[in-house]
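# Predicted coordinates and the sequence they were generated for:
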Amino acid sequence: MRAFVVEDDPDQRDLVCHELERAGWSVEVAEDGIAALGTIRRVIPDVIVLDLRMPNLDGVQVLKLLRSTDVGRRIRVIVTTGGEVDEAVRALATAVLIKPFKIADLLRAVEPPTT
């Protein structure tokens, strides 16, 4: 299982990565949207944990660009934010977590759906 964490806050990024790795995920990271898109093209993750507010290219723009591609539509995207989330973002995201969120909620959100 491969996760990709896109978060500009180093403390938040380290915490999320640590908890995902403890749960058995292989984790890639990016500090902003531009770096994220470059990595996603190389390594297609099972899930992306995506902060909305970042420099250079924000999470909303990354999410819209992802969802405009065939590959990007298949990737589960967990949006994290400290603020409000509009309905358009909610419609594009697999799940939304409001910071500060509980690690248990994150781990539940990243799990693949059962069939």
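Right, received. Where do you want to start? Small disclaimer: the values here were computed from a predicted structure and weren't measured.
# contacts and neighbour counts: CA atoms only from here.
Fine.
# ok, now which ones touch residue 39?
Going by Cα atoms under 8 Å, 6 or more residues apart in numbering, residue 39 touches residue 30.
# sec struct for the spatially most central residue of the chain, please.
With distances taken as Cα atoms, centre = their mean, residue 49 lies nearest the centre of the chain, 1.8 Å away. What DSSP: H, G, I helix; E, B strand; the rest coil gives for residue 49 is strand.
# State the distance from it to residue 115.
Shown here: residue 49 relative to residue 115, a distance of 22 Å by Cα to Cα, to the nearest Å.
# ditto for residue 79
Using Cα to Cα, residue 79 is found at 23 Å from residue 115.
# Compare these two and say which one has the larger neighbour count.
For residue 79 and residue 115, the more surrounded residue by other Cα atoms under 10 Å is residue 79, and the numbers stand at 25 against 3.
# In addition, the following structure is provided for comparison:
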Amino acid sequence: MKTVHRRQKAGKIGRCTYMLRGVPSGPNDPDEQQSPVAFVIEDDAASRDLVCACLESMGFQTEALQPSLKAIEKGVASAVARDVVVIDVMLGPACDGFDVVRMLADRRFAGRVVVMSGYRTDYLNLVHSMADAFRLRIAGALEKPVTISTLQQLLADPSV
């Protein structure tokens, strides 16, 4: 059993406990400034919690952001180059992965970007291509359901 502490701010989701078999534990200290932050933008609670748990087991602090451009913009305002944004392509009526990629490019986000989707692969490829065209640091694209091994492969090289 692992208790995960997430930084809590307005528009963000809080603390959860997970049991992850065979997954190495990452740091639990919410004040650990050396850990990179993974901003997870996902409208489905189960998928969001799974992605956060995988990233936390890899040593990331996570901030689950509400799928609205205002909340996302506010959330990633403090991001640095070692941080990661994980974006679901289909987020709902407020915004989608295309909007988030455009906003990250406008803000000159220096961290890595991972796009994911449970929908058609062409949506995933299109958002990936768009992020690449905006010269964002694309770590990769994932089809759902996301697994810890696929996240580890994408995020193994922090220079990407």
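Great, that's in hand. All values derive from a computational prediction rather than experimental measurement.
# tm score of chain vs chain?
The TM-score (TM-score structural alignment, normalised by the length of structure 1) is 0.83; 112 aligned residues with a Cα RMSD of 2.0 Å.
# Spell out, range by range, the strands that occur in structure 1.
Assigned by DSSP state E, the strands in structure 1 fall at 2-6, 26-30, 47-51, 76-81, 95-98.
# residue in structure 2 matching residue 76 of structure 1?
Aligned counterpart of residue 76 of structure 1 in structure 2: residue 112 (TM-score structural alignment).
# and what of residue 57 of structure 1?
Match for residue 57 of structure 1 (TM-score structural alignment): residue 95.
# Ok, residue 36 of structure 1 next?
In structure 2, the residue matched to residue 36 of structure 1 (TM-score structural alignment) is residue 72.
# Would you confirm that its match contacts residue 64?
No - contact criterion Cα atoms under 8 Å: residue 72 of structure 2 and residue 64 do not qualify, at 9.4 Å.
# do you know how far residue 54 of structure 1 is from residue 63 of structure 1?
According to Cα to Cα, residue 54 of structure 1 and residue 63 of structure 1 sit 12 Å apart.
# Which one's more surrounded, those two?
Comparing residue 54 of structure 1 with residue 63 by neighbour count (other Cα under 10 Å), the higher total belongs to residue 63, at 23 against 18.
# so how far is the first residue of stretch 141-159 of structure 2 from its last?
Stretch 141-159 of structure 2 stretches 16 Å from its first residue to its last (Cα to Cα).
# Residues contacting it, please?
By Cα under 8 Å, 6+ apart, stretch 141-159 of structure 2 touches 47, 50-51, 54-55, 58, 82, 114-118, 121, 124-125, 128, 139-140.
# Show the buried residues in these.
Neighbour counting by 16 or more other Cα atoms under 10 Å classes 50-51, 54-55, 58, 114-117, 124-125, 128, 139-140 among the contacts of stretch 141-159 of structure 2 as buried.
# okay if I get these as a markdown table plus distance to residue 17 of structure 2?
Formatted as a markdown table, these follow (distance: Cα to Cα, whole Å):
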| residue | distance to residue 17 of structure 2 |
| --- | --- |
| 50 | 11 |
| 51 | 14 |
| 54 | 13 |
| 55 | 14 |
| 58 | 16 |
| 114 | 24 |
| 115 | 25 |
| 116 | 24 |
| 117 | 25 |
| 124 | 30 |
| 125 | 33 |
| 128 | 32 |
| 139 | 28 |
| 140 | 28 |
